[in-house]
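>>> let's see this in three dimensions:
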Amino acid sequence: MDTESMKNIPEQQQEWPGHTAGMDPQPDHGETSYTGRDRLVGKKALITGGDSGIGRATAIAFAKEGADVAIVYLPQEQQDAEETRNQVQQAGRTCVLIAADLRTEDACRQVAEEAINGLGSLDVLINNAGFQMAQDSLTDISEEQLHRTFATNVFPLFLLTKALLPHLKEGSSVINCTSIQAFEPSETLLDYASTKAAINNATVNLAAELGPQGIRVNAVAPGPIWTPLQPATQPPKKVEGFGSGTPLGRAGQPIEVATAFVYLASDEASYVSGTVLGVTGGKPVF
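You can find the predicted model right below:
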């Protein structure tokens, strides 16, 4: 795995939602660096935001561990989604593509139906899709941005989980993607950081509610991870040196976060529920 290049990320910018091909350096999703160990054999997972970044790396890692996956992505991310499917298929597993905007209950119900139809059943739901857009102050955050941030980051956690609940059986797992921003918020990401704090709370509450059914609910809190979201939502100067302020002195690779999702989805984590697992390069998550 190339971690040295993560110490010197150059200034750059993309239009939202960003694409993997335009990133410098190219992120590592585990295409060649990750080796599966049969930890998820026979499992079926739905991953939102699965076209690129953490979602792609998680889909690839799950496939290499023996799982079939369905990924959800925005229609304008089709190219990245097809590359994710290609990588999953190279690992010998099935990848169902579902293009959808998850901000409404109808969309979440449709995605749930397509995922079940495509995979046959479901063992793992990963609520990973997210939106952020850096702004200098509260007065720069428009009503439209506020709605998009909360409707993308928080609403599907409730709506998609609810839609899939009849299909989740004992031993199933729901894993949410929160952030270091919930614990150490950046002033320029006020609305985004607020959604991540909400996700932490929802994770703990859902773990309490679904525990009696044998369904585990956890969250992964990434730190600064090199994904298309960064050059597409941050000013170029903020992207330069991205992640250098962590104790490890660099940004993380997407595959370094995917390993946390693998663990929480696996039977190795059978007694782990209601927790937030930090993958932050040394920044505290408490």
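>>> drop to CA atoms for contacts and neighbour counts, all remaining ones
OK.
>>> count of residues packed around Asp140?
11 (other Cα atoms under 10 Å).
>>> now do the contacts for Ala100.
Residues near Ala100 by Cα atoms under 8 Å, 6 or more residues apart in numbering: 72-75, 107, 111.
>>> residues in contact with Gly223?
Gly223 neighbours (Cα under 8 Å, 6+ apart): 179-181, 251-252, 278-281, 283.
>>> who wins for most neighbours among those?
Ser179 (28 neighbours).
>>> my guess is it contacts Ala219. True?
No: the criterion here is Cα atoms under 8 Å, and Ser179 misses it with Ala219 at 9.1 Å.
>>> tally of neighbours for Thr203?
The tally of other residues near Thr203 (other Cα under 10 Å) stands at 26.
>>> ok, now Pro247?
Using other Cα under 10 Å, Pro247 is surrounded by 11 other residues.
>>> reformat the contacts of Gly223 as CSV; add distance to Gln132 and secondary structure.
Shown next, in CSV, are these (distance: Cα to Cα, whole Å; DSSP: H, G, I helix; E, B strand; the rest coil):
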residue, distance to Gln132, secondary structure
Ser179, 12, coil
Ile180, 14, helix
Gln181, 11, helix
Ala251, 18, coil
Gly252, 18, strand
Gly278, 19, strand
Val279, 19, strand
Thr280, 18, coil
Gly281, 21, coil
Lys283, 20, coil
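>>> with respect to Val41, which of the contacts of Ala100 is nearest?
Nearest to Val41 among the contacts of Ala100 is Val72, at 21.5 Å by Cα to Cα.
>>> another sequence for comparison is provided below:
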Amino acid sequence: MTAAPHDMSAPVVLITGASRGIGAATARRAAAAGYRVAVNYRRDEAAAWGVVDAVRRAGAQAVAIQGDVSDEADVRRIFEGVDLAFGRLTALVNNAGVLETQARVDGTDAERLQRILATNVIGSFLCAREAIRRMSTRYGGSGGAIVNVSSAASRLGAAGEYVDYAASKGAIDTMTIGLAQEVAGEGIRVNAVRPAFIYTEMHASGGEPGRVDRIKTGLPMRRGGQPEEVANAIVWLLSDEASYATGTFVEMAGGK
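Model prediction:
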């Protein structure tokens, strides 16, 4: 089902960090499923509007909204932008995340840790807060769904590379479980996907653009994953097809 260009009854999804990678793929997949799509981005305006154009070509409504999820004022402004563009929010995908250059724990410092936790953990909490205030029946909403983008690193530890990033995703796992229980009676489902070894630009941020190709032969499936494969799982978790699923995780790591 694809929403008509001006279908004001179509569900509304906000995807944070949606200018590239899994976020961009999720925006395109959500558009194909009939959502009106708010594409959040931090810096790359041109890429974000490229995603918006792709969504519009699919026959759905879309808007790009700049904002850094680690900044509380920006988070409020992002959600107010969705309110103005589309009305009441239906779904949130907490996808925005950052990665620092590969390092051992004994090579980290407080500034690095604060950058990672500010976006990956605090940003996800702040966005969830604003979504709940719009979707929860406690606030007059009609319910909705949240999908957090965690990582298989939360299980695997990412030793020698990204223990700090893995720890931030461990926090997201715990948040998913607790928040799901907290708002289950208010019409909101909260689930997560745990991708890993996906072909995205994030690996370049860690200093190794070819990381997936280096690792893939050691995976049970012997290949890396595509952003679209993760996006399919995210949009399924948002949908009514997953109506009895909350506090759950979909593993997207090739069997690792």
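>>> what's the TM-score here?
After superposition, the two chains reach a TM-score of 0.91 (TM-score structural alignment, normalised by the length of the second structure), with 245 aligned residues with a Cα RMSD of 1.7 Å.
>>> contacts only, for the spatially most central residue of the second structure.
The residue lying closest to the centre of the second structure (Cα atoms, centre = their mean) is Asn95, at 1.9 Å. Contacts for Asn95 of the second structure (Cα under 8 Å, 6+ apart) come out as 15-18, 22-23, 148-149.
>>> quick one: the helices in the stretch 151-286 of the first structure, in order.
For the stretch 151-286 of the first structure, the helices defined by DSSP state H, counting those that start in this stretch cover 155-164, 190-210, 229-233, 236-239, 254-265.
>>> can you redo those helices as TSV with distance to Arg37 of the first structure?
Shown next, in TSV, are the helices of the stretch 151-286 of the first structure (distance: least, Cα to Cα, whole Å):
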stretch	distance to Arg37 of the first structure
helix 155-164	28
helix 190-210	27
helix 229-233	30
helix 236-239	35
helix 254-265	11
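>>> out of the ones you listed, which comes closest to Gln132 of the first structure?
Nearest to Gln132 of the first structure among the helices of the stretch 151-286 of the first structure is helix 190-210; the distance by Cα to Cα comes to 5.6 Å.
>>> what range in the second structure does that closest one sit on?
Mapped onto the second structure using TM-score structural alignment, helix 190-210 of the first structure spans residues 163-183.
>>> what about that stretch, distance to the chain center?
Counting by Cα atoms, centre = their mean, to the nearest Å, stretch 163-183 of the second structure is centred 13 Å from the centre of its parent chain.
>>> then stretch 50-57 of the second structure?
With Cα atoms, centre = their mean, you get 18 Å for stretch 50-57 of the second structure.
>>> what's the average distance of that stretch to the first structure?
For stretch 50-57 of the second structure, the mean deviation from the first structure after alignment is 0.7 Å (mean Cα distance after the TM-score superposition for the first structure).
>>> now tabulate the contacts of Gly223 of the first structure in TSV and tack on distance to Thr94 of the first structure.
Compiled in TSV, the contacts of Gly223 of the first structure are given as follows (distance: Cα to Cα, whole Å):
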residue	distance to Thr94 of the first structure
Ser179	29
Ile180	32
Gln181	33
Ala251	31
Gly252	27
Gly278	29
Val279	28
Thr280	31
Gly281	32
Lys283	36
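>>> just give me the closest of the residues you listed to Leu206 of the first structure.
Ser179 (17.9 Å).
>>> the closest one pairs with which position in the second structure?
Checking TM-score structural alignment: Ser179 of the first structure goes with Ser151.
>>> likewise Asp140 of the first structure?
Superposed on the second structure with TM-score structural alignment, Asp140 of the first structure falls opposite Gly107.
>>> could you check how far that match is from Tyr162 of the second structure?
Gly107 of the second structure sits 11 Å away from Tyr162 of the second structure, going by Cα to Cα, to the nearest Å.
>>> distance between stretch 118-128 of the second structure and the chain's centre?
Chain-centre distance of stretch 118-128 of the second structure: 11 Å, with Cα atoms, centre = their mean.
>>> stretch 31-47 of the second structure too?
Per Cα atoms, centre = their mean, the displacement of stretch 31-47 of the second structure from the mean C-alpha position of its chain is 12 Å.
>>> about what we covered before: now a ChimeraX select for only the buried ones of the contacts of Ala100 of the first structure.
Those of the contacts of Ala100 of the first structure that count as buried under 16 or more other Cα atoms under 10 Å are selected in ChimeraX with:
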select :72,73,74,107,111
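>>> and Val12 of the second structure, what's its match in the first structure?
With TM-score structural alignment as the criterion, Val12 of the second structure matches Lys44.
>>> its match is in contact with Glu65, isn't it?
No: counting by Cα under 8 Å, Lys44 of the first structure stays clear of Glu65, with 11.1 Å between them.
>>> what's the first-to-last distance across stretch 236-248 of the second structure?
Termini of stretch 236-248 of the second structure sit 13 Å apart (Cα to Cα).
>>> and for that stretch, what's in contact with it?
With Cα under 8 Å, 6+ apart as the test, stretch 236-248 of the second structure has contacts from 91, 145-147, 176-181, 184, 189-192.
>>> do stretch 138-146 of the first structure as well
For stretch 138-146 of the first structure, the surrounding residues in contact (Cα under 8 Å, 6+ apart) are 133, 135, 190-191.
>>> and Trp236 of the second structure, how close does it get to Ile198 of the second structure?
Distance, Trp236 of the second structure to Ile198 of the second structure, by Cα to Cα: 19 Å.
>>> those two: which is more packed in?
With neighbours defined as other Cα under 10 Å, Trp236 of the second structure and Ile198 compare such that Ile198 has more, 25 against 17.
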